[in-house]
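In: My questions concern the predicted model and sequence given below.
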Amino acid sequence: MSNEDITLTAGDAEVTLQPGNGGRVGGLRVGGIELLRRGERFGCFPMVPWCGRIRDGRFLDGAVVRQLPLNAPPHAIHGTARDGAWRIARVTGDEAVMAYDLVEPWPYSGRVTQVVRLAEDSLTLTMAVETYDTSFPAQIGWHPWFNRNLGGEGAQDVRLDFSPAWQEERGEDHLPTGNRIDPEPGPWDDCFGMPGGVDVTLTWPGQLELKVASREEWVVVYDEQEAAVCVEPQTGPPNGLNTMPRLVTPLEPLEATTVWSWRRL
C-alpha cells in the first residue's frame, strides 16, 4: 500500500493519518472543529524509540556509549520515527495499522507498529517496538499539539486539569535533574509523574472536554507556545534511555497505549 494520507471516520469524528510524514495524526475533527494544530511538524507525532531530550545525544547500552545526531543541540530529541515514512499495513473505515522499521541513525534493528482506532467519542493509539535479534533500550510516547483555541464567537482558550504526584525538577539544560518536587504552576515544559496512570483533562469552555489517558505514568506538558498546548504520555521521563531504560528483547516488545475521549459541552 502507498503511504498517502488516510482518513478514518466514526460518527461526526474524523481523523487524518500521515504515514508518509512520520506516522503522525495530521488532524482530528469533531463535529467539523479541528482539535489539533495542523502543519508538517504538528498534529500528533509518535516519539519512538525515545521521548524528549537525550543529554548530549548519548546513551549507554551496557558499557557501549551510543551517539545520536544532535537534532536539538546540545541534545537529541523525540526519536527517529517521526522523520521517516511509515508503511500502511491495514486500513478499515475506523482503524489503521502503520509500521516503521528502525534504521540509522538508531543503532539497532527493530520494528515499530502503531494502531489507530477511532470511535464516535474517542481515539485510541497503541504502539509497540519489537526486535528480532539484539535487545535494546527504548521509549514510546506521543506528542500531540492541541489547538489552544478552537475558534468561533467568544471562544475561550483551553484549560488544563491534572493532579500529578510530583514534577521532575528541570535543570538549566531542560532535562530532569533526578529530583522530584511538588508540582509548580505553569507555563510548563516539564515532566510529571502520575503513578495511577496519565489522566489529563483539556477543557475548551462551552465547546468540548477531552481527556488524555494512559496506563503509563509519565506525562510531559508543554504550553509555552501561543497556538497550541502539548500533553505527551510516555513510558519514561526525558533522558530516560539513560535514567530509566525499558528493554526491548526478542521475547518482550515494549507496548503502550493512550486514549483520548471527548464530550460536547
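Out: Nice, thanks for sending it over. Numbers count the residues shown, from 1 in each chain.
In: From now on I want contacts and neighbour counts done on CA atoms only, so please keep to that.
Out: Fine.
In: Tell me where this protein has helices.
Out: With helices called from DSSP state H, the chain shows them at 240-243.
In: Mind checking which residue lies nearest the centre of it?
Out: Nearest to the geometric centre of the chain sits residue 142, at 0.7 Å (C-alpha atoms, centre = their mean).
In: shouldn't it be in contact with residue 232?
Out: Yes. Under the criterion of C-alpha atoms under 8 Å, residue 142 makes contact with residue 232 at 5.4 Å.
In: still on that earlier bit, residues contacting the residue nearest to the centre of the chain?
Out: With contact set as C-alpha atoms under 8 Å, 6 or more residues apart in numbering, residue 142 has these partners: 44-47, 232-234.
In: try residue 138
Out: Contacts for residue 138 (C-alpha under 8 Å, 6+ apart) come out as 48-50, 129, 241, 245-248, 254.
In: same check, this time on residue 100
Out: Applying C-alpha under 8 Å, 6+ apart to residue 100 gives the contacts 81, 84-87, 111-113.
In: One more pass at 6 Å, please.
Out: Contacts for residue 100 (C-alpha atoms under 6 Å, 6 or more residues apart in numbering) come out as 86, 111-112.
In: In PyMOL, select just the buried ones from the contacts of residue 142.
Out: In PyMOL, selecting the buried portion of the contacts of residue 142, with burial taken from 16 or more other C-alpha atoms under 10 Å, looks like this:
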select buried, resi 44+45+46+47+232+233+234
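In: Can you list which of the contacts of residue 142 are found in strands?
Out: Mapping those onto strands (DSSP state E) picks out 44-47, 232-234.
In: count of residues packed around residue 201?
Out: When counting by other C-alpha atoms under 10 Å, one arrives at 19 neighbours for residue 201.
In: The residue lying closest to residue 130 once chain neighbours are set aside and residue 245, how far apart?
Out: Excluding its sequence neighbours, the residue lying closest to residue 130 (C-alpha to C-alpha, 6 or more residues apart in numbering) is residue 253, at 4.7 Å. Distance of residue 253 to residue 245, given as C-alpha to C-alpha, to the nearest Å: 13 Å.
In: Please apply the same query to residue 115.
Out: Computed with C-alpha to C-alpha, the distance linking residue 115 and residue 245 is 23 Å.
In: okay, pairing it with this:
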Amino acid sequence: MLIELEDHLTHLTLAPATGGSIVNWYVRATGQPLLRHSNEHAVSSGLPGKLGCFPLAPWSNRIAQGGFDNPDGWLALTPNSLSDPLPIHGSAWQQAWQVISHTANEVVLAMECDAPFAYRAEQRFRLYGGELSIGLSVTHLAEHAAWHGLGLHPYLPRRPGTRLQAKASQVWMSDASKLPTGLAPVPVDWDFQQLKALPEGLVDNGFCQWDGRCLIEQPELGYALECQATGADYFLLYCPPGLAFFCIEPVSHPVNAHHLPKRPGLKRLEQGQSTHLEFSMKYTTNVGGGLPPIVVAQ
C-alpha cells in the first residue's frame, strides 16, 4: 500500500512496507521530479535502493571487520545486501514500517526490530508550502546499551546542469572497499563551498565540518532545493559516473565510525534513550542565487 501527501506545490508518495521509503516527490504543476523518479518496475522490485529515499538506522553505510565492539561485547554482523560484501545501512531499510498516523500534511511511520539489537525507529514526514521535512528517530529497546547512528539516503536527479553547494572543509579518503583511510582537505573538484557542477569521476566519500545546509540547483528542471539538516554533522556524496542520479546523504557519523577513534558521531544509548535527525528540502523556482547567508540572532 502506498501513502500520499500533497500541498499546493508538490506531491509525495511513500511505501511503508518497502523500508519506510519515499517512492516519488514531484512538482504538481509540471510533473518534474524532485527526487529520482521511481517507475512501476522500481516500485514492484521491493528494493528501497530503487526508490527515492530510505532511512538509515541504527547506522549509516558500511561496517568493517565483520561487526563491532558494543558496550556488552563483540556484535557480529553479516553482509545484508547482494550488491555489497560488507554490512551496510543498518536494518531499518529492510523492514516493513507501519502507518502510525496520517493527516492532510503529515505521515508518521514506525517499526520495531530485534537485529542487530532491539530498537524502535520512527519517521515523521511533513509537507507544507513545497517543503518536505523528514524527522528520523531511534529508541534503544534492548537491555544492554548499544552504539547508534542515523542517516537518510535520498536519490536526486542528475542532469548536465545540476549544481551543488555544500560547505565542508574535510573529506574522508577511502580505499577499494569504500572504507575510510584518513581525513584530507577537500580536493578542488569536490569543493562545493560555492555552487558548482558535479564531478565527472566517481565520488563515494564522507565529508565533515559541514554546517548542515546544501543547495541543489536543477536548471534543466526549473527549480532548486534548499536543504537543511540537524543531528547530521556529516554528509556522504555519491556520484556514480554515467547515471542520471546522485546522492547527498545527511548522516550523524562517518563511514565505519564503529572502528574509528572515539567513534565519531555515534551515540551510546541505554534502554529507553533516543537520538534524532531532521532533514528538510524546500522546493523553489528561484535558480541561480546560491545559499542565503546564515543569520545569527543577536
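Out: Great, that's in hand. Computed from a predicted model, the values in this text were never measured in an experiment.
In: corresponding residue for the residue nearest to the centre of the first structure in the second structure?
Out: Following TM-score structural alignment, the counterpart assigned to residue 142 of the first structure within the second structure is residue 152.
In: If you drop the residues flanking it in sequence, what lies closest to its match?
Out: Spatially, and ignoring its direct neighbours in sequence, residue 152 of the second structure is nearest to residue 55 (4.7 Å; C-alpha to C-alpha, 6+ apart).
In: what about the equivalent of the one you found over in the first structure, distance to residue 141 of the first structure?
Out: With TM-score structural alignment defining the correspondence, residue 55 of the second structure maps onto residue 46 in the first structure. With the distance defined as C-alpha to C-alpha, residue 46 of the first structure ends up 6 Å from residue 141 of the first structure.
In: cool, residue 118 of the first structure as well?
Out: Distance from residue 118 of the first structure to residue 141 of the first structure, counting by C-alpha to C-alpha: 19 Å.
In: More neighbours: which of these two?
Out: A count of neighbours by other C-alpha under 10 Å puts residue 141 above the other of residue 118 of the first structure and residue 141, at 30 against 23.
In: give the contact list for the nearest residue to that one once chain neighbours are set aside.
Out: In space, and not counting its chain neighbours, residue 141 of the first structure is closest to residue 234: 4.0 Å by C-alpha to C-alpha, 6+ apart. For residue 234 of the first structure, the contacting residues are 140-141, 218-219, by C-alpha under 6 Å, 6+ apart.
In: just curious, which of those is nearest to residue 199 of the first structure?
Out: Sorting the contacts of residue 234 of the first structure by distance to residue 199 of the first structure puts residue 219 at the head of the list, at 8.9 Å, by C-alpha to C-alpha.
In: Just give the nearest non-adjacent residue to the closest one, would you?
Out: Of all residues apart from its sequence neighbours, residue 233 sits closest to residue 219 of the first structure (C-alpha to C-alpha, 6+ apart), at 4.4 Å.
In: repeat for residue 113 of the second structure
Out: Spatial nearest neighbour of residue 113 of the second structure, excluding adjacent residues (C-alpha to C-alpha, 6+ apart): residue 119 at 5.7 Å.
In: corresponding residue for the one you found in the first structure?
Out: Residue 119 of the second structure maps onto residue 110 in the first structure, by TM-score structural alignment.
In: ok, its match touching residue 133?
Out: No. Residue 110 of the first structure is beyond contact range of residue 133, at 8.2 Å (criterion: C-alpha atoms under 6 Å).
In: Tell me which of these two has more neighbours.
Out: A direct count of neighbours by other C-alpha under 10 Å for residue 110 of the first structure and residue 133 places residue 110 higher, at 23 against 12.
In: Could you measure from that one over to residue 137 of the first structure?
Out: Following C-alpha to C-alpha, the distance that separates residue 110 of the first structure from residue 137 of the first structure is 11 Å.
In: Could you do residue 77 of the first structure as well?
Out: Residue 77 of the first structure sits at a distance of 15 Å from residue 137 of the first structure (criterion: C-alpha to C-alpha).
In: Repeat that for residue 103 of the first structure.
Out: 15 Å.
In: again, but for residue 121 of the first structure
Out: Where residue 137 of the first structure is concerned, residue 121 of the first structure sits at a distance of 34 Å (C-alpha to C-alpha).
In: Between those two, tell me which one has more neighbours.
Out: Using other C-alpha under 10 Å as the criterion, residue 121 of the first structure and residue 137 rank with residue 137 on top: 21 against 16.
In: Quick check, the more buried one in contact with residue 247.
Out: Yes. Because the distance of 4.4 Å satisfies C-alpha under 6 Å, residue 137 of the first structure is recorded as touching residue 247.
In: how about residue 250 of the second structure, what's its match in the first structure?
Out: Residue 250 of the second structure maps onto residue 233 in the first structure when the alignment is built from TM-score structural alignment.
In: This completes my enquiry, with thanks.
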